[in-house]
Structures are given as C-alpha cells and as structure tokens.
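Trainee: Could you look at this predicted model? Sequence included:
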Amino acid sequence: MEELAALRALKYKEKYDAAFDAHKALRMITPWETNAVMQPLQTEKVRQSWRDAFAAILEVLPPSASVLQEAASAQSEWKVKREMKNTGSTDAAAVVAAEWRAILEFDPDLIDPAIVRAAYAQPRLQELYPRVSHGILHLSRCTGFPSSHDVPLVYPLVKGGFQVSGASDTGVLGEVATVEEAFALVAVNLPEGCGPAIIGTANDL
C-alpha cells in the first residue's frame, strides 16, 4: 500500500512540475499581469490521501491475486522511477537492472523466487527486461509496451519439471527436470540477433 501511495505522489509531482513550467511560460508570454497563482506543492498530503483511500478499500475488499499483482507491478515501477530519478540515469542497462532488483524481491505468492533467481543466473537473460504475469516470468528485448514477445517462456508442470515454450511458430522447445535447466534452454534459444534490452517498445526493435 505504501508503494502505491508513493507512486501516486510521484506522478502528482511530475504533473505539478509540468504545470508549474507551463504556468511560468504563460506569465512570461502574457503582456499584462495575471492573477493566476499556483498552489504550493503538497506531495506528502497527496501521499497521505492515497494511503487513506487504499486503506479504506482494503477494509472492504480482501486483496485478490490480480490486485496483489497490480500492487507489485506498481511497486516495481515506483522503485525503477525512484532509482532513475536519484541517479539521473536513462540508460537501458540501469533500467533493466533496477527492474530485476525489484522482481527479485517480489512476494512468493506472485512468483516462485527460485524461478527468478534461475533466470537471473543466466548472463544473457540478465540483459533482458523482466515482467511477471500470473506467476510466469516474461523477458523482453525492450522496456516498454508492447513487449517483444519473442523470448521463450518457462512453465512449471503439474507432474513436476518445467516446459520451455518458444514463440507461437516454434512451439514447445523441451521439458526438463530443473528450473536451472529450463532457463539454460531459454538462453540458447533467444531470437536471432538478441542483445541487451532497449529503451522503447517492440516497434523500435
């Protein structure tokens, strides 16, 4: 909940800064005195208002898996934005590394930590942008949406072991006993010319 409120406060500040700059530009271009005054920045008030709002929701509705997923995604986005702001970095490698750090801390209810660790142990997969959906780790060659959707996926099997599935035109690449073997198989079946993830979407690849 705290991360969600912080994300809302961050977005508020971004919009406030944009409005402040626009207001300043308007005053400079207007040939007469204007009476419009910007209200002071109230980041903490906004944060507390969202805390209260989310707390009220949780009192009425118990969090479902989808709500927890949304919260984790929001938390991840907030952490990445905070790190980029603190470091002043827009470098793709820094964005990817920050997202990996966030996902490595995800609650086990969202994804098995062993799956994330096994993927992260593969140097080539560390360079791809990670996302989590319904307990499955998705890796993309870009940081934005739409994702590249061309990196093989690993699915746990009910009978034990793991299945590695490629893109729709390649089908199942194999079934292995351990998650480490599964991501090793992913690493050797990356798309042709696959390199580190880029800032952008699949349309920019």
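Mentor: Ah, there it is. Computed from a predicted model, the values in this text were never measured in an experiment.
Trainee: make it CA atoms for all contacts and neighbour counts henceforth
Mentor: OK.
Trainee: Enumerate the positions of the longest helix belonging to the chain that are buried.
Mentor: Once the chain is assigned using DSSP state H, the helix that runs over the most residues is helix 2-29. Of the residues in helix 2-29, those buried under the neighbour-count criterion (16 or more other C-alpha atoms under 10 Å) are 3-10, 12-13, 16, 20.
Trainee: right, and residue 140 touches residue 125 too?
Mentor: No - shown here, residue 140 and residue 125 do not form a contact pair, counting by C-alpha atoms under 8 Å, at 9.4 Å.
Trainee: adding another structure so you can compare the two:
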Amino acid sequence: MDVHRQQGDVMEWATIVTVVIGGLIGLGGDAVGRLGARRQAQQARQDSLEDAETARTWAVEDGRRKERESRERAAVEHILAAYLEHPIRLINQPEEEVLQSLAKICVVLGYEQSFILNGALRERIAEVSYFLDLAAVGNVGEYSAAEVGFLARSETRMLMGLWARGEELPESIEGWREIRESRAQIDGQWQEQLRAAGLRVTVPPLSIY
C-alpha cells in the first residue's frame, strides 16, 4: 500500500515538474519570440532609415547633376550669343571695332567655358579663347584679327551644334585647322614677345581649364 502511495506521489511530482518545465519552456519561447520580433522591428526601422538616406542622397546628387547640366546649356547659349552681340566682319569693319569685339567675346568664353562638362569641348573652347586673345595683339601667324574672329565663330558654332546633337567632336573647319596646327609656332612667338617685354609668364596648358 505504501509502495503504491509512493509511486503515486512520484508520478504526481513528475507530472508537476513536467508541467512546470513545459511552462518555463513556453515562457522562454515567448520571450525569445518577443526578442526576435523586437530585433526584426529594429532592423526593419534601420533598413528603412538607410533606404530613406540613400534615396535622399540620390535625390540630392540627381538635383546637382541636373543643375550642372542646366548651367552647361546656359554656358553654350551665352557663348553663342556673344558672337551675335559682338559681330566680327571680314571686311568693312574698323580694326578698333574688331579688337573690341574680340575682347568682349574672349571675356564671355573665358568665363563660360568653366561650366562646360564635356572635357573635350571645354578644351576646344579654351583653345578658341586663347587664339582670340592672341589675335587682339596680332599674334596669330599670318591671319588678321578679323580672320581669326570669323573662323573662331564658325568653329564654335560647329562644335556647339555637334555637342547639342550628342555627336563626337570632329576635326576643325578649314582655316581654323591651320591655325591649330601652327599653335606651337604661335606659342613660341608669343613667349618671345613676353620675354622681350621683360616678363616671365608661361602660358599654362589648355587642358587645365
């Protein structure tokens, strides 16, 4: 009888222990589940914040890109307008007027070329500006100031038109190509004039503009 009672008591305690352990496991599982859910929620919030920051960065960069492209288009318009506002004629135009037009066009090109994003186009326009500047002091080989200004206008229009259509920049137009090919000689003559005047200035490469 006592043996049966003892066995019953053991079974009851075993049942109780099993229930308690099961409850603890259940509570532990709930706690782990809540912790996991909390971590997932935190990660989701972090991912959302990172996505929002990435989107904001992209939006800012896109805005800046559009702003630079808009400024580039404005620069091209200003350069073309400079030739219209300060015309240069091959004949029947006083030399003083030609030189004034060259100087004014040079100011516009020298400033606006900095906003041209296309590196090849920017260097070509910097070169045009350089020769116009030299033409004002009569140092572009055998070409007169009026001839340099006229050819520069045609070259610039050609370059800008191709740029606007998204085409590759070709060789220069006839006449301007000869000026470009004589650049080393023209540069040398200009440096000699600078040294003769007691100056030590060296013309920087156009690629830095």
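Mentor: Noted; the coordinates are in hand. Here the structure is a predicted model, which means the values were calculated and not measured.
Trainee: where does the TM-score land?
Mentor: Comparing the two superposed chains by TM-score structural alignment, normalised by the length of the first structure, the resulting TM-score equals 0.25, with 88 aligned residues with a C-alpha RMSD of 5.7 Å.
Trainee: ok so, going back, which of the buried residues of helix 2-29 of the first structure lies closest to residue 77 of the first structure?
Mentor: Here the nearest of the buried residues of helix 2-29 of the first structure to residue 77 of the first structure, counting by C-alpha to C-alpha, is residue 7; it sits at 7.9 Å.
Trainee: related to what we said a few turns ago, which residues are contacting the following helix or strand past the longest helix of the first structure?
Mentor: Scanning forward in sequence from helix 2-29 of the first structure, with DSSP states H and E defining helices and strands, the next element found is helix 43-60. With contacts defined as C-alpha atoms under 8 Å, 6 or more residues apart in numbering, helix 43-60 of the first structure is touched by 1-2, 5-6, 8-10, 12-13.
Trainee: quick check: angle from helix 43-60 of the first structure to helix 2-29?
Mentor: 140 degrees (axes from the mean of the first three to the mean of the last three C-alpha atoms, to 10 degrees).
Trainee: I'd like to know how many residues surround residue 74 of the first structure.
Mentor: Residue crowding around residue 74 of the first structure was assessed by other C-alpha atoms under 10 Å; the count is 19.
Trainee: show me what contacts the nearest residue to it once chain neighbours are set aside?
Mentor: Take residue 74 of the first structure and drop its neighbours on the chain: the residue closest to it by C-alpha to C-alpha, 6 or more residues apart in numbering is residue 4, 6.1 Å away. In this structure, residue 4 of the first structure makes contact with 71, 74-75, 78, judged by C-alpha under 8 Å, 6+ apart.
Trainee: now residue 4 of the first structure: how far from residue 175 of the first structure?
Mentor: Distance check for residue 4 of the first structure against residue 175 of the first structure: by C-alpha to C-alpha, to the nearest Å, it reads 38 Å.
Trainee: what does residue 153 of the first structure give?
Mentor: Distance of residue 153 of the first structure to residue 175 of the first structure, computed by C-alpha to C-alpha: 12 Å.
Trainee: Check the contact lists of those two and give me the overlap.
Mentor: Common neighbours of residue 153 of the first structure and residue 175 (criterion: C-alpha under 8 Å, 6+ apart): residue 164.
Trainee: Of the contacts of residue 4 of the first structure, which pair is most distant in space?
Mentor: 71 and 78 (10.3 Å).
Trainee: of those two, who's got more company?
Mentor: Taking neighbours as other C-alpha under 10 Å, residue 71 of the first structure and residue 78 compare with residue 78 leading, 22 against 17.
Trainee: Okay, buried residues for the helix or strand the more buried one falls within please.
Mentor: Counting by DSSP H and E, the element that carries residue 78 of the first structure is helix 65-87. For helix 65-87 of the first structure, the buried set under the neighbour-count rule, 16+ other C-alpha under 10 Å, comprises 69, 71-84.
Trainee: which residues in the second structure form helices?
Mentor: Using DSSP H, the helices found in the second structure span residues 2-85, 95-112, 119-135, 145-164, 176-181, 183-196.
Trainee: Pick the most deeply packed of these.
Mentor: Neighbour counts averaged per stretch over those are highest for helix 119-135, at a mean of 21; criterion: mean count of other C-alpha atoms under 10 Å.
Trainee: So which elements touch it?
Mentor: In this structure, helix 119-135 of the second structure makes packing contacts with helix 95-112, helix 145-164, judged by 3 or more C-alpha pairs under 8 Å, 6 or more residues apart in numbering; DSSP states H and E.
Trainee: mind checking which of those helices is nearest residue 59 of the second structure?
Mentor: Between residue 59 of the second structure and these, the shortest gap by C-alpha to C-alpha is with helix 145-164, which sits at 25.5 Å.
Trainee: distance between that closest one and the chain's centre?
Mentor: Between the mean C-alpha point of helix 145-164 of the second structure and the mean C-alpha point of its chain there is a distance of 24 Å (C-alpha atoms, centre = their mean, to the nearest Å).
Trainee: tilt between that helix and helix 95-112?
Mentor: Our comparison of helix 145-164 of the second structure with helix 95-112, counting by the same axes, to 10 degrees, yields an angle of 30 degrees.
Trainee: what's the distance between the residue nearest to residue 74 of the first structure and residue 113 of the first structure?
Mentor: Taking C-alpha to C-alpha as the criterion, residue 4 of the first structure is separated from residue 113 of the first structure by 22 Å.
Trainee: Check residue 59 of the first structure too.
Mentor: When C-alpha to C-alpha is the yardstick, residue 59 of the first structure and residue 113 of the first structure sit 29 Å from each other.
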